[in-house]
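**Student:** next one to model:
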Amino acid sequence: MRSFTAVVAILLATLLAPFAIGATWVSERVDDREAYVDTVGDLSDDPVVQQVLADAAADAAVKALERHIPVGLPSAVRGWARTAALKVVRSPDFPTFWRKANGDLHQQVLAVLDDPDAPTDGDITVDASPLVAQVLLQLEDRGIPVGLLPTIPLDVPVTTKAKVAEGGPAYRAADRFNRIVPLAWAALVLLGVLVAHGWRGRVRTAGFALLGVAVAAVVLLLAVDPATTAALDQVEADRRELTGVMLDAVVGSLTPYARAFLVAAPVGLVLVALSLWPRRTRAEQAPASAIPGADGHFTP
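**Tutor:** Modelled structure (predicted):
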């Protein structure tokens, strides 16, 4: 009965393992703002990100000039603005801007997901007004009187708040679920180890539990691409360029996270092999003097 209980506990733990790993990934890499910013931080060097933000900043700068200085603008101002914008997004200061913008973006998203009463009108945006200011400063070097302009706001839309709010109920339910699953997995493994027979049974049970973790990691690795595709399908087509790159980075971060759990496989195999190591026979364990005839004399 104890062996049966141990087997059932480890089987249930193995079924929970993918959800446990996924839950810890969400908590550590998605919900945590600093971890999220670290995940998407390297996208500051991504050509798509740079091009989208450069185009938006250049267009905003030109429209502001045309609105506030309708007469006397050189015909080449649009080309100058695009050149200046590309220079800005390729500058050493752009990664700092990108990290701060994504910290604000993360706050916007969680505000909608966490609060069922949060307003759903408008967009989740990246505040790119600092980029516009830098573009205008470079145009000033070409003789454009940008001092006549007020501060130019620019919010680059990533997705709508309504679209984010659609995932709110599932996110809030998953948040509660995610807190329980890792603990449930650990409790099942502990139960299996405690009820197993002897030290060999306990070592073997722990080994199979670790092998279950490795299997769960493989399942998650296979699920990354379909999950990314499914997430992209939910994004509006006209916003898929920037959002797609960011989603790919966030969901793709599950790959190295899950891969780290593959180390459980060799450890589990070692434990299982150790538990199956042949037992010494009584004759091997007994001292030579205790074995009849071992001293050359045999008494019938």
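**Student:** rest of the way, CA atoms for contacts and neighbours
**Tutor:** Fine.
**Student:** all helices of the stretch 1-150 of the chain, in order?
**Tutor:** Ranges of helices in the stretch 1-150 of the chain, per DSSP state H, counting those that start in this stretch, are 2-25, 33-41, 47-68, 77-89, 94-114, 129-140.
**Student:** what's the first helix or strand after the last one?
**Tutor:** By that I understand helix 129-140. strand 155-160 (DSSP states H and E).
**Student:** who does that following strand touch, helix- and strand-wise?
**Tutor:** Applying 3 or more Cα pairs under 8 Å, 6 or more residues apart in numbering; DSSP states H and E, we find strand 155-160 packed against strand 123-127, helix 240-252.
**Student:** would a markdown table of these with mean neighbour count be doable?
**Tutor:** Below are the helices and strands packed on strand 155-160 laid out as a markdown table (neighbours: other Cα atoms under 10 Å):
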| stretch | mean neighbour count |
| --- | --- |
| strand 123-127 | 20 |
| helix 240-252 | 18 |
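**Student:** of these, which approaches Leu12 most closely?
**Tutor:** Using Cα to Cα as the measure, helix 240-252 is the one of the helices and strands packed on strand 155-160 that comes nearest Leu12, at 26.2 Å.
**Student:** how big is the angle separating the closest one from helix 33-41?
**Tutor:** Counting by axes from the mean of the first three to the mean of the last three Cα atoms, to 10 degrees, helix 240-252 lies at 120 degrees to helix 33-41.
**Student:** what does the helix or strand following helix 240-252 rub up against?
**Tutor:** The element immediately downstream of helix 240-252 (helix or strand, assigned by DSSP H and E) is helix 254-259. By Cα atoms under 8 Å, 6 or more residues apart in numbering, the surrounding residues in contact with helix 254-259 are 21-22, 25, 217-218, 220-221, 224.
**Student:** put together CSV for these, with neighbour count and distance to Trp98 on each row.
**Tutor:** As requested, the contacts of helix 254-259 are exported to CSV (neighbours: other Cα atoms under 10 Å; distance: Cα to Cα, whole Å):
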residue, neighbour count, distance to Trp98
Ile21, 22, 29
Gly22, 20, 27
Trp25, 17, 23
Ala217, 27, 31
Val218, 17, 33
Leu220, 22, 29
Leu221, 17, 28
Val224, 18, 25
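**Student:** next up, for comparison:
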Amino acid sequence: MSRTRRNPARSAAAGVLVLVVAVLLPLTLAARWADDTVADTDGYVAVADEVVADPAVQAALADQLTTQVVGQVPATGVATVDTGVRGIVEGAVQQAVASDTFASVWSQANRTAHSTVLALLQGETSRVTLDDSGQVVLELGAVADAVTARIVESGLVSADAIPTFDTSVPLFQSSALDDARTGYEALTLVATWAPWVALAVLVLALALAYSRGLVLIWVGVLSAVGTGLLMAALGLLSERATLAVTSPSVSPALVGSITDVFTESAQHALRTGLVVSGALVVVGVVVLVVEKTVRSHRA
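**Tutor:** Below is the predicted model of the structure:
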């Protein structure tokens, strides 16, 4: 029995579609993660809760707040007293940041801040509350309460000499978020439509291809490569992207620690792409074996 003549144009079209699917699969996963984190308050708060549970973040946050609070305590001019006050502030901040109460305050503060971020990204500035510098901030009043109580207990500084501490932590400049609005709109579009486009293109590639098994294998292999490259690029670019929207008043150590947690969360989502890619390769091999068996019987 003569072998079926293959149309080179049809094979080329199937190959192009395979490449398109391989690009869309990791892009879809990244867009879905970003959309679930950026556009969904519960998703963002869930990652923020992971952030504050990280010891490196707690240490960097405690250092940031200690420096901030100590700068607001009036100096007594007595070195031993001022050193003692700093030690008390540092201990109180560290204890507060590691407490369950702080975790609850952090979660609620991030939920409130996210509403502001989302409103800025969506252009709904009428429901935005910013500080005097035009920044989105986390209000962490529980730290101020803990520090005030510890200083009063120490007796080193009189209660009426202790100021009302500002323990807000700046997150983003509103102008940076205004600039990010176009990217947010594109992200929402990709997250909504990319999965359906990828599925439609895959179906079309399977319909055009002479071997559906090879299509699935190549999609799996190339999408795994694309996912790996995207994970590597994310590790290189995430810190730069975070610094672009983070206030300079936040310590680099805190920014770096938060970036690491968010990056790990994104890469965990992308690992799903590696699993899907592997499954496609396995299914492709099975289909390829079946195809060859069918052809041998026909011959």
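**Student:** for Leu274 of structure 1, find the nearest of the helices of the stretch 1-150 of structure 1.
**Tutor:** Using Cα to Cα as the measure, helix 2-25 is the one of the helices of the stretch 1-150 of structure 1 that comes nearest Leu274 of structure 1, at 18.1 Å.
**Student:** what does that closest one rub up against?
**Tutor:** Applying Cα under 8 Å, 6+ apart, the contact partners of helix 2-25 of structure 1 are 178-179, 181-182, 184-186, 188-189, 191-193, 195-197, 205, 208-209, 212-213, 215-217, 219-220, 254, 257-258.
**Student:** just the buried ones from these?
**Tutor:** Neighbour-count burial (16 or more other Cα atoms under 10 Å) is assigned, among the contacts of helix 2-25 of structure 1, to 178, 181-182, 184-186, 188-189, 191-193, 195-197, 205, 208-209, 212-213, 215-217, 220, 254, 257-258.
**Student:** as a markdown table, the helices of the stretch 1-150 of structure 1 with distance to Gly122 of structure 1 would be great.
**Tutor:** Listed next are those as a markdown table, based on distance: least, Cα to Cα, whole Å:
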| stretch | distance to Gly122 of structure 1 |
| --- | --- |
| helix 2-25 | 29 |
| helix 33-41 | 22 |
| helix 47-68 | 18 |
| helix 77-89 | 26 |
| helix 94-114 | 11 |
| helix 129-140 | 18 |
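**Student:** widest-spaced pair of the contacts of helix 254-259 of structure 1?
**Tutor:** For those, the farthest-apart pair by Cα to Cα is Trp25 and Val218; their separation is 14.7 Å.
**Student:** of all the helices and strands packed on strand 155-160 of structure 1, which lies closest to Asp114 of structure 1?
**Tutor:** strand 123-127 (14.6 Å).
**Student:** where does the closest one end up in structure 2?
**Tutor:** Counting by TM-score structural alignment, strand 123-127 of structure 1 lines up with residues 135-139 of structure 2.
**Student:** what's the average distance of the matching stretch to structure 1?
**Tutor:** Compared with structure 1 after fitting, stretch 135-139 of structure 2 has a mean deviation of 1.0 Å; criterion: mean Cα distance after the TM-score superposition for structure 1.
**Student:** who touches that stretch?
**Tutor:** The contact list for stretch 135-139 of structure 2 (Cα under 8 Å, 6+ apart) reads 106, 109-110, 113, 116-117, 129-131, 167-174, 247.
**Student:** buried subset of those residues as a PyMOL selection?
**Tutor:** Selection of buried members from those for PyMOL, criterion 16+ other Cα under 10 Å:
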select buried, resi 106+109+110+113+116+117+129+167+168+169+170+171+172+173+174+247
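**Student:** so who does the residue in structure 2 that Gln50 of structure 1 lines up against touch?
**Tutor:** Residue correspondence to structure 2 (TM-score structural alignment): Gln50 of structure 1 is matched to Ala62. With contact set as Cα under 8 Å, 6+ apart, Ala62 of structure 2 has these partners: 90, 93-94, 97.
**Student:** now structure 1: which of those match?
**Tutor:** Here is what carries over to structure 1 from the contacts of Ala62 of structure 2, by both residues aligned by TM-score structural alignment, their matches' Cα atoms under 8 Å: 94, 97.
**Student:** what's the closest of the contacts of Ala62 of structure 2 to Asn7 of structure 2?
**Tutor:** Closest to Asn7 of structure 2, out of all of the contacts of Ala62 of structure 2 and judged by Cα to Cα, is Val97, at 66.6 Å.
**Student:** alignment lookup: that closest one to structure 1.
**Tutor:** Aligning on TM-score structural alignment places Val97 of structure 2 opposite Val89 in structure 1.
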